[in-house]
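Asks: how does the following fold in three dimensions:
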Amino acid sequence: MADIPGAPPVPLSHLTRAQDRISFLYLEHCVIHRDANAITAQDQRGTVHIPAATISTLLLGPGTTVSQQAIVLLAESGATAVWVGEHGVRYYAHGRTLTRSSRLLEVQAVLVSTDSSRLRVARHMYAMRFPGEDTSGLSMQQLRGREGARVRRLYRENAERTGVAWKRRDYSPDDFAGGTLVNQALSAANTCLYGAAHAAIVALGCAPGLGFVHTGHIRSFVFDIADLYKAELTIPVAFDIAAAGYADIGAETRRAFRDRLRGNNFMDRCVRDIRNLLNPEDAGTEDTDITADIVQLWDYDGTPLPSGTSYEDEL
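Replies: Here you go, the predicted model:
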């Protein structure tokens, strides 16, 4: 039998774990190619080699030209390739999962499909944002109200800390420059956070669209997970950048957000939190089936059956 044309994919067992990767890398105004198992970014200053398997999210900004082989490598390495518009506001695409197991995806689908289990996960999410508070008996309306008051307080506290004038969160995805400086910075920082959270979700094989607090959007679960970290990451960074008065708010915010993530093991924390939310008993363990390319058949008694087998005798 003839060999399948093209470069063979990188074995999953050789890839860097999601929690050990760089949260995101932003590139703009460059040509991106592939050299072995690295992607290259070239502009008038020279060429940089970047190991594809060390990246969680590659944000491709304006002026980037990407070769087919570079995108193939990113997808096979489990990296999330994101095409973003001017100032990094829009989000367009992602790569493939780092695991072939659907275990967490099936757990997620079960939990989101009934009101009681969905509320339980939502309460868990809010409990992570309200340390020391008991959320076990709160309804969704009460949780939303408490979160709204908390976010308004955070905006007010950061405004007072930095001296930045603040009215409200007000922005348009179609008019980045139309917002105030702090709203521009918040949009840019949130885009980077959404990309990193999306990368972790996809790497674990979960569904970005099956959210517990958010719903009806292809990235509902991304927004759920990102909201866990905004108070600590994006809001302080945005107010700091707005207070500094930089000319290029988008670029400076991305760099400041990158520095905030550096050294705090964000991807490790994000992966651990997702596992803890969906399957607390499995939160501290590694995926033993990450490289197992096994397809099984569903049976009504709950015991999976091997595929590739004739079951004619069962008739």
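Asks: can we go C-alpha only for contacts and neighbour counts from here?
Replies: OK.
Asks: the stretch 51-200 of the chain: strands as residue ranges?
Replies: 57-60, 65-66, 80-83 (DSSP state E, counting those that start in this stretch).
Asks: nearest to Arg255, out of these?
Replies: Across these, Arg255 has its closest neighbour in strand 57-60 (12.6 Å, Cα to Cα).
Asks: ok, back up a step: so which of the strands of the stretch 51-200 of the chain is the most packed in?
Replies: Here the criterion is mean neighbour count by mean count of other Cα atoms under 10 Å, and of these the winner is strand 57-60, at a mean of 26.
Asks: can I get the strands of the stretch 51-200 of the chain in a markdown table including distance to Leu228?
Replies: Shown next, in a markdown table, are the strands of the stretch 51-200 of the chain (distance: least, Cα to Cα, whole Å):
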| stretch | distance to Leu228 |
| --- | --- |
| strand 57-60 | 19 |
| strand 65-66 | 33 |
| strand 80-83 | 20 |
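Asks: here is a second sequence; please produce its structure as well for comparison:
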Amino acid sequence: MILLGPGSTVSHDALRLLAHARTALAAVGEDGVRLYTAPPLIPDRSGLARRQAMVWADAGTKIQIARRMYAMRLGEFLPHRDINVLRGIEGARMKQSYAIWADRIGIEWHGRKYDRGDPLAANLANQALNHAASAVEAAAAIAVSATGTIPQLGFIHEDPGQSFVLDIADLYRDEITIPVAFKAAKQIEEKPSENIERVTRRRLGRAIADENLIPNMIERIKELFKPEEDTA
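Replies: Below is the predicted model:
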């Protein structure tokens, strides 16, 4: 997949050659931190999408995939088989994670607050979290597109049209989204003349490259849909 950044142009011949080479072209934001559009890849194999659909349609295997996702995030395979219980445990762990990272980086933290109608009303840390989360979701959207999996079929998120994208993005909340956002907020505290959105997206763009984030997401998607093993 070629990621086409702002200000780029592409010729008819280039599109023809890309199609011949089965190479996708996606329009992305600066540093690849937004995904604006990408055509369906129509990969040579549909195995991952078929496996995703099969496990999603069965209540037992669906909760098993959710448990796998929580194990990737929390470092342990939780025994619970009720999605609401798992969400509650994850929510409590996230509160701890926010507090730990805030203390580690040296910023004030009074909880996650976000008003969709007035996002700029949030403090610097919460604004940075919003921008960082959007960028990680864009990376996840690229990974989902590249694997040919189905964005609507999520295992933890259920209602949004990008439910599976949100599931994948959340796998990186503790290791990338929170630390990048809080470091950006700290930078703005020290240099108030800088812009919180620009600083956050720049930092996240570097993290996407340094951590090989999109290839890592692709491998995790493949791992999620491996044939089920017997886990307690």
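Asks: ok, the residue most central in space within structure 2 to Ala184 of structure 2 distance?
Replies: For structure 2, the residue nearest the mean C-alpha position is Ala169 (1.8 Å; Cα atoms, centre = their mean). Distance of Ala169 of structure 2 to Ala184 of structure 2, computed by Cα to Cα, to the nearest Å: 19 Å.
Asks: ditto for Val28 of structure 2
Replies: 22 Å.
Asks: stretch 130-141 of structure 2 vs structure 1, mean deviation?
Replies: Following the fit onto structure 1, the mean deviation recorded for stretch 130-141 of structure 2 is 0.8 Å by mean Cα distance after the TM-score superposition for structure 1.
Asks: which residues in structure 1 does that stretch align to?
Replies: Under the alignment (TM-score structural alignment), stretch 130-141 of structure 2 falls on residues 187-198 in structure 1.
Asks: residues in contact with the matching stretch?
Replies: By Cα atoms under 8 Å, 6 or more residues apart in numbering, the list of residues contacting stretch 187-198 of structure 1 from outside reads 23-24, 56-57, 59, 80, 82, 87-91, 171, 208, 219, 222-223, 225-226, 230, 234, 237-238, 250, 253-254, 257, 267, 270.
Asks: out of those, which are inside helices?
Replies: 222-223, 225-226, 234, 237-238, 250, 253-254, 257, 267, 270 (DSSP state H).
Asks: now those as JSON lines including distance to Arg118 of structure 1?
Replies: Shown next, in JSON lines, are these (distance: Cα to Cα, whole Å):
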{"residue": "Val222", "distance to Arg118 of structure 1": "16"}
{"residue": "Phe223", "distance to Arg118 of structure 1": "15"}
{"residue": "Ile225", "distance to Arg118 of structure 1": "14"}
{"residue": "Ala226", "distance to Arg118 of structure 1": "18"}
{"residue": "Thr234", "distance to Arg118 of structure 1": "26"}
{"residue": "Val237", "distance to Arg118 of structure 1": "31"}
{"residue": "Ala238", "distance to Arg118 of structure 1": "32"}
{"residue": "Gly250", "distance to Arg118 of structure 1": "36"}
{"residue": "Thr253", "distance to Arg118 of structure 1": "34"}
{"residue": "Arg254", "distance to Arg118 of structure 1": "33"}
{"residue": "Phe257", "distance to Arg118 of structure 1": "31"}
{"residue": "Met267", "distance to Arg118 of structure 1": "24"}
{"residue": "Cys270", "distance to Arg118 of structure 1": "20"}
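Asks: and the two most separated of the residues you listed?
Replies: Farthest pair in those, by Cα to Cα: Gly250 and Cys270, 23.9 Å.
Asks: number of residues surrounding the nearest residue to Ala75 of structure 1 once chain neighbours are set aside?
Replies: If you skip the residues right next to it in sequence, Ala75 of structure 1 has Gly95 as its closest partner in space, 4.6 Å away by Cα to Cα, 6 or more residues apart in numbering. Around Gly95 of structure 1 sit 22 other residues, with neighbours defined as other Cα atoms under 10 Å.
Asks: next, the contact list for Gly95 of structure 1, please.
Replies: 74-76, 78-81, 202.
Asks: aligned to Gly145 of structure 1, what sits in structure 2?
Replies: Alignment note (TM-score structural alignment): Gly145 of structure 1 maps to Gly88 of structure 2.
Asks: for the corresponding residue of structure 2 for Ser220 of structure 1, give me its contacts.
Replies: Counting by TM-score structural alignment, Ser220 of structure 1 corresponds to Ser163 in structure 2. Each residue near Ser163 of structure 2 by Cα under 8 Å, 6+ apart is listed here: 151-157.
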